[in-house]
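Colleague: Generate a structure from the sequence data that follows.
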Amino acid sequence: MDEKKSPRKTSRGRRKIAVATDDAPEQGYLDGQMLVAMPVMEDERFARSVIYICAHSAEGAMGIIVNRPAGSIDFPQLLVQLEIIDRADQIRLPEYAESMRVLKGGPVETGRGFVLHSSDFSIQNATLPIDDGICLTATLDILKAIAEGHGPKHAILALGYAGWAPGQLEHEIQDNGWLHCAADPDLIFGGDVEDKYQRALDKIGIDLAMLSNDAGHA
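Modeller: This next block holds a predicted model:
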């Protein structure tokens, strides 16, 4: 994975989400699709990962891992750390904000936050529409909106992202590193994070046991 590739920048002057932690797709590209790691994936950072592709072009690709929890970090604590709310206000958060998952989005820029969310919420010059009602926003304004109860209906916060240099993702797919399938809101926003890998394989129609066996005899 190329860790130099950067996603499209938000407008100048907007404060990006940063924390302290240990337009329509062109034909032939995978914007708005899900990548599913093959069982033989050797890179431990991406083993059994499910990635939503936010941008893919001749310039490279950028995506968010949607099935890897960010350890003990929880959303209310993050809001306090970012000084969006006071510690005492954690008990006043909307229910969906209290339960919002924080994920490890990938190995690039792990100190930045990226919110994948439904298209019922948008910030001018900061929100990137992707596909099928899914958007990406990477400024603190969306976290403030969620904390105040008027953010998007569905959202996940990812720390970091996965990035590929020009042609790199295509090469990895040709080398059988990844499968891909259409995205759906449940695979992106569903709460059963640990089951997303199996459900993504089911969506493709792949039996993991048979796939592992075939890969071992290739």
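Colleague: only C-alpha atoms for contact and neighbour calcs from this point on.
Modeller: OK.
Colleague: contacts for stretch 93-100?
Modeller: Under the contact criterion C-alpha atoms under 8 Å, 6 or more residues apart in numbering, stretch 93-100 has outside partners 74-76, 90, 146-149, 155-157.
Colleague: tell me the strands in the protein, going along the chain?
Modeller: All strands of the chain, identified by DSSP state E, fall at 33-37, 50-57, 60-65, 102-104, 108-118, 127-131, 134-137, 155-164, 178-182.
Colleague: how much space between Arg12 and Ala126?
Modeller: Arg12 sits 9 Å away from Ala126, going by C-alpha to C-alpha, to the nearest Å.
Colleague: this one next, for a side-by-side:
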Amino acid sequence: MEPTRKRVRKSPAKTSVMDAAGSYLDGQLLVAMPVMDDERFARSVIYVCAHSSEGAMGIIVNRRAGSIDFPELLAQLDIIDDADNIKLPESAESMKVLKGGPVETGRGFVLHSSDFFIDDATLPIDDGICLTATVDILRAIANGGGPKHAILALGYAGWAPGQLEDEIQGNGWLHCPADDELIFGSDIDEKYMRALQKIGVAPGTLSAEAGHA
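Modeller: A predicted model of the protein is given here:
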């Protein structure tokens, strides 16, 4: 995560990149089909941060990053001293660290509510959700001044131009509108089933036929 000294302010309105046909999926969730044979994405729920003719990028929101916890990560980044862990606000103590995807796994991405914004560093996405990848947001969270809702993801999922569309047509993904509970909820292990329920399907009813929400 690269440091920045830009000032913090409220998020402006986002200009959507969705085309007239509504084919772009930024701000929505991708839900892996049960037949997904790529272990990196099996049973994954991905929040799409960007999608255009140039490709797509998203954050897996239902896969834990091993045993890493947020206070430990803050100490490793020298944002806090080890002895300061007990002084962290509750929101920082309980913040989830997730495995965001197989690309740039050594880099952190914070998906968060739009009540926190850093000029030239925060990407507004949709429905009050933003993405920031700078150390300043971690410092703000550690000091109790960060966004109301946030998750930290290590790495991200990326697709080349046309690749995501091909995977959807090839029965790799379903998609549906996002909601705060599926993005930020603490029940990480239940998100996949809840996402399928949101779409209105049960895993046993899905076959090799492609489908969309």
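Colleague: May I have the TM-score of the superposed chains?
Modeller: Aligned and superposed, the two chains score 0.90 in TM-score terms (TM-score structural alignment, normalised by the length of the second structure); 197 aligned residues with a C-alpha RMSD of 1.5 Å.
Colleague: The residue mapped onto Leu74 of the second structure from the first structure: what's it in contact with?
Modeller: Taking TM-score structural alignment, the alignment pairs Leu74 of the second structure with Leu79 from the first structure. Applying C-alpha under 8 Å, 6+ apart, we find Leu79 of the first structure in contact with 85, 143, 147.
Colleague: Looking at those, which is nearest Glu44 of the first structure?
Modeller: Distance to Glu44 of the first structure, by C-alpha to C-alpha, is smallest for Leu143 among the contacts of Leu79 of the first structure, at 30.0 Å.
Colleague: Now do the same for that closest one: its match in the second structure.
Modeller: The alignment partner of Leu143 of the first structure in the second structure, by TM-score structural alignment, is Leu138.
Colleague: What residues does that match make contact with?
Modeller: Residues counted as contacts of Leu138 of the second structure (C-alpha under 8 Å, 6+ apart) are 74, 79, 146.
Colleague: Cross those against helices and list the overlap.
Modeller: Residues of these located in helices (DSSP state H): Leu74.
Colleague: From the contacts of Leu138 of the second structure, pick the one nearest Val97 of the second structure.
Modeller: Leu74 (11.3 Å).
Colleague: Cys181 of the first structure corresponds to which position in the second structure?
Modeller: Aligned by TM-score structural alignment, Cys181 of the first structure pairs with Cys176 of the second structure.
Colleague: Run a quick neighbour tally on its match.
Modeller: Cys176 of the second structure has 18 neighbouring residues, counting by other C-alpha atoms under 10 Å.
Colleague: What of Glu181 of the second structure?
Modeller: Around Glu181 of the second structure there are 12 residues (other C-alpha under 10 Å).
Colleague: what span of the second structure lines up against stretch 29-46 of the first structure?
Modeller: Aligning stretch 29-46 of the first structure against the second structure (TM-score structural alignment) gives residues 24-41.
Colleague: Okay, buried residues for that stretch please.
Modeller: Across stretch 24-41 of the second structure, burial judged by 16 or more other C-alpha atoms under 10 Å covers 24-34, 36, 41.
Colleague: try stretch 177-189 of the second structure
Modeller: Within stretch 177-189 of the second structure, the residues that qualify as buried are 178-179, 182-185, 188, counting by 16+ other C-alpha under 10 Å.
Colleague: same deal with stretch 80-100 of the second structure?
Modeller: Neighbour-count burial for stretch 80-100 of the second structure [16+ other C-alpha under 10 Å]: 80, 85, 88, 91-93, 95-100.
Colleague: so how many other residues sit close to the residue mapped onto Pro152 of the first structure from the second structure?
Modeller: Counting by TM-score structural alignment, Pro152 of the first structure lines up with Pro147 in the second structure. The number of residues packed near Pro147 of the second structure is 18, by other C-alpha under 10 Å.
Colleague: Ser114 is in contact with Pro147 of the second structure, correct?
Modeller: Yes - with contacts counted by C-alpha atoms under 8 Å, Pro147 of the second structure reaches Ser114, the gap being 7.2 Å.
Colleague: any idea how far the most centrally placed residue in the second structure lies from Met18 of the second structure?
Modeller: Compute the mean C-alpha point of the second structure, and by C-alpha atoms, centre = their mean the closest residue is Ile59, 3.5 Å away. Per C-alpha to C-alpha, Ile59 of the second structure is found 19 Å from Met18 of the second structure.
Colleague: Equivalent analysis for Cys130 of the second structure, please.
Modeller: For Cys130 of the second structure relative to Met18 of the second structure (C-alpha to C-alpha), the value is 16 Å.
Colleague: Neighbour count: these two, which is higher?
Modeller: Neighbours per residue (other C-alpha under 10 Å) separate Cys130 of the second structure from Met18, with Cys130 holding more: 24 against 15.
Colleague: show me what contacts the more buried one?
Modeller: Counting by C-alpha under 8 Å, 6+ apart, Cys130 of the second structure makes contact with 111-114, 122-124.
Colleague: Closest one to Ala195 of the second structure out of these, please.
Modeller: Closest approach between the contacts of Cys130 of the second structure and Ala195 of the second structure, by C-alpha to C-alpha: Leu111, at 18.1 Å.
Colleague: which non-adjacent residue is nearest the closest one?
Modeller: Nearest non-adjacent residue to Leu111 of the second structure, counting by C-alpha to C-alpha, 6 or more residues apart in numbering: Leu131, 4.6 Å away.
Colleague: count of neighbours near the counterpart of Leu128 of the first structure in the second structure?
Modeller: Mapped onto the second structure by TM-score structural alignment, Leu128 of the first structure lines up with Leu123. For Leu123 of the second structure, the neighbour count with other C-alpha under 10 Å is 20.
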